[in-house]
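> no sequence for this one, just the structure:
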């Protein structure tokens, strides 16, 4: 347990005590709170009131087979995401960003492959990390707050931040946005407060202009979304109602906006980020793999070429298959909390609607799930290597 970690979790408590918003805990309660190892600075960012009350429950100090089973399963799913999905899709993202950083020009298809691969790499990295933290705590009978709830299913950018790093969003809201004035000082000041909060959220991830730009870009996204909502209300639309097609369009626009922002999050510097955007925009040409020419030869009339796509250490067709498959998982398959929701997997988890097909195969303590969990765990263990480092743990 690092000193910065203890500092980070203790400061909100000290602020709350100073403002008279919480009671003072004894030394043992406070020490247990800041030293509970499953909570880490990368998330979930646990509030003192969420966890100290659980320590006073004598039941957590007794062996509970349900807690152990739920915890091990959740932890195993997270480990599988990290060492199987993340580390494989990383082989399509890392070479692209490295090539651009070294001055190499990349075309339309390669740039999109690299950026989408990184977006999925980061998604499953943080998802797996959150699952492992929640699972480890649950083995000890402690429920950590949900920190990741299918953010790429978000229908708008505000919804995205209610799903991605949920505990950080709450922290920024309560200790930055609201103290700055929040929504209380007029529309213009509210927008300024929102952008300042997101800029500081960018700096929380790293001290570099690319992180500042990433945070500012999300701040602008949020301001645009709020203005769009005001415009729709002005036109008389009922924002509480929506059609499936409008939600689908909203999800696609939100996903692409987030993907664009991730470029600045991942790139070594601003210049690299803009060079990748240049490739994604087609300014370096659109080149498709040669095998596609017999099916799409008519595209040659629009200047699209068919030839080798460069030496990046991977086959573009393999990258596209992996990207497409992982996007199907992201958008169609329930997340870990939904699989486990019959057993209250995490603190403050609110059940969400899933297809009846998935409801019938939710996790339960049965022989078939023992087999599935064992297979998942063994596959993950066999894929563990010295390079299995969490991306989000670096921030």
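Yes, it's here. Model, not experiment: these values are computed from the prediction. Numbering: from 1, shown residues only.
> From now on I want contacts and neighbour counts done on CA atoms only, so please keep to that.
Fine.
> you'd agree residue 376 is up against residue 76?
Yes: with contacts counted by Cα atoms under 8 Å, residue 376 reaches residue 76, the gap being 6.6 Å.
> Of the two, give the one with the bigger neighbour count.
Between residue 376 and residue 76, counted using other Cα atoms under 10 Å, the more crowded position is residue 76 (26 against 19).
> what sits against the residue nearest to the more buried one when sequence neighbours are not counted?
Distances taken as Cα to Cα, 6 or more residues apart in numbering place residue 377 nearest to residue 76, at 5.4 Å, with adjacent residues excluded. Residue 377 makes contacts with 76-77, 79-80, as judged by Cα atoms under 8 Å, 6 or more residues apart in numbering.
> Same question for residue 182.
Contacts of residue 182 by Cα under 8 Å, 6+ apart are 190, 193-194.
> Of those residues - the most surrounded one?
Counting by other Cα under 10 Å, top hit in these: residue 194 with 26 neighbours.
> Would you agree it falls within a strand?
No: using DSSP: H, G, I helix; E, B strand; the rest coil, the secondary structure at residue 194 is helix, not a strand.
> The helix or strand that contains residue 129 - contacts with which helices or strands?
Following DSSP states H and E, one finds residue 129 within helix 108-139. Contacts defined by 3 or more Cα pairs under 8 Å, 6 or more residues apart in numbering; DSSP states H and E place helix 108-139 against helix 65-80, helix 87-101, helix 244-266, helix 270-280, strand 287-288, helix 316-332.
> Use this one as the comparison:
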């Protein structure tokens, strides 16, 4: 079931919300069980066959978590560590089987020139997210930061439908204390209003922005070979914007849905395309994944505690594994490695300037720092989206003008274009002409979305301006705390119009577009 579908908005959500608060009047456990069952129904809507796999994973990790707690109670830390290792290895083995078996077989076939048949396994929806969520639970249990003795509450924690399919990646210690608070089981109209507002903003991002710009992605990445300069740049920019508005839209919707039930999810995006460097980008992009990779991979590897060389190696390993987590393909490995190199260079650059702080206070102009960061990120997204390395390289060649350049016909004979044409021709590029109208709509839409992503306030900034009492959005970098928008008729009308506009644009039936991160 998709958040951007009539079935979810018109049936599932109101029934689940009403059932939760009605049952909560009789028993909090009944309300929690209702939400868990509703979440299983939400997951099973995609393919009921994989419900058993999800439930098996939940039962297994709950039992392992209890076993780790018992070993600590018996003052047997070594036994607890062995149980933890067993649980993590089992979780990763399940993930590897479904996600990487065919990738491993195809890689072996390619290297050894063998013909082992692929298993053609279907990737269970959300397996990466519910696996990482439960690994974090096991590690936190081992550290003494999480304890769960109620199977109903654990079922809710893992299956909670707002985050089940594509995150955010949750920590048991930050969600369950909220769910155990009696206030969570009472209708709070501020939570409902805030949740609906955030959900509406996320829905608009997905339906009105991401899906619209997404029309220009597939023709470049899935169709045209040897794309010329404008086509390659148009496709890369379109995907860069589509992915952001699609995934941040999903995250907003998940945060809004959880808020309706009185639960505050961690933020997942903070205007990443405003970043001035790659380090800042990863503090703003998919923030819960960045936190997971830092806490459960980078720091256990040694972090920055063993010198700069080891830190750089740890960064590279973390980002390559993070790339591989996103998908079973060499394009994801290259994407992760690229960002690993970006981070190493960024840290080295910052170290150099700190060392030179006594002799100079000059800094790179903010615009050029932003532009370099944005271009580096966009090059990475080409590998992230391309089906294979050959397609990615072909698109990058096109972006460099090596596949030819198509210019609007009224530019072709303009004198100011002569130096550029001569340079392109001298380097073997083919210069063709076309009517500007062929790219006008795409160009205008791309510019509009780029301005929104880089200049407009993001969802949390809007909500902080909406009300300073919304502590979930306090003290964020760049927040506009001096402005407040109290609930009023104008605000209600604006959100209602945005919600109605989004509903009108939702396709019907099987044409509803999935979220991009569903495939990871």
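Happy to help now that I have it. All of these numbers come straight from a predicted model, not from anything done at the bench.
> about what we covered before: can you tell me which of the contacts of residue 182 of the first structure lies nearest to residue 54 of the first structure?
residue 194 (33.3 Å; Cα to Cα).
> correct me, but the closest one touches residue 178?
No: the pair residue 194 of the first structure and residue 178 fails to qualify as a contact (Cα under 8 Å) at a distance of 9.7 Å.
> Next one: the residue mapped onto residue 157 of the first structure from the second structure from residue 368 of the second structure, what distance?
In the second structure, residue 157 of the first structure lines up with residue 278, judged by TM-score structural alignment. As judged by Cα to Cα, to the nearest Å, residue 278 of the second structure and residue 368 of the second structure stand 13 Å apart.
> one step back: what stretch of the second structure does the helix holding residue 129 of the first structure fall on?
Alignment note (TM-score structural alignment): helix 108-139 of the first structure is matched to residues 229-260 of the second structure.
> re the thing from before, deepest-packed of the helices and strands packed on helix 108-139 of the first structure, please.
Mean neighbour count, computed with mean count of other Cα atoms under 10 Å, is highest for helix 65-80 among those, reaching a mean of 22.
> Where in the second structure does that one fall?
Mapped onto the second structure using TM-score structural alignment, helix 65-80 of the first structure covers residues 189-204.
> quick one: the residue lying farthest from the centre of the second structure from residue 30 of the second structure, how far?
The outermost residue of the second structure, judged against the average C-alpha position, is residue 415 (45.4 Å), by Cα atoms, centre = their mean. Using Cα to Cα, one gets 76 Å for the distance from residue 415 of the second structure to residue 30 of the second structure.
> what do you get for residue 193 of the second structure?
With Cα to Cα as the criterion, residue 193 of the second structure and residue 30 of the second structure are 25 Å apart.
> I'd assumed residue 276 of the second structure was in a helix, is it?
No: assignment of residue 276 of the second structure by three-state DSSP gives coil, placing it outside any helix.
> Put together a markdown table for the contacts of residue 377 of the first structure, with distance to residue 349 of the first structure on each row.
Shown next, in a markdown table, are these (distance: Cα to Cα, whole Å):
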| residue | distance to residue 349 of the first structure |
| --- | --- |
| 76 | 20 |
| 77 | 18 |
| 79 | 21 |
| 80 | 22 |
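> Give the equivalent position in the first structure for residue 377 of the second structure.
Residue pairing (TM-score structural alignment): residue 377 of the second structure is matched to residue 258 of the first structure.
> got it, and residue 461 of the second structure?
In the first structure, the residue paired with residue 461 of the second structure according to TM-score structural alignment is residue 338.
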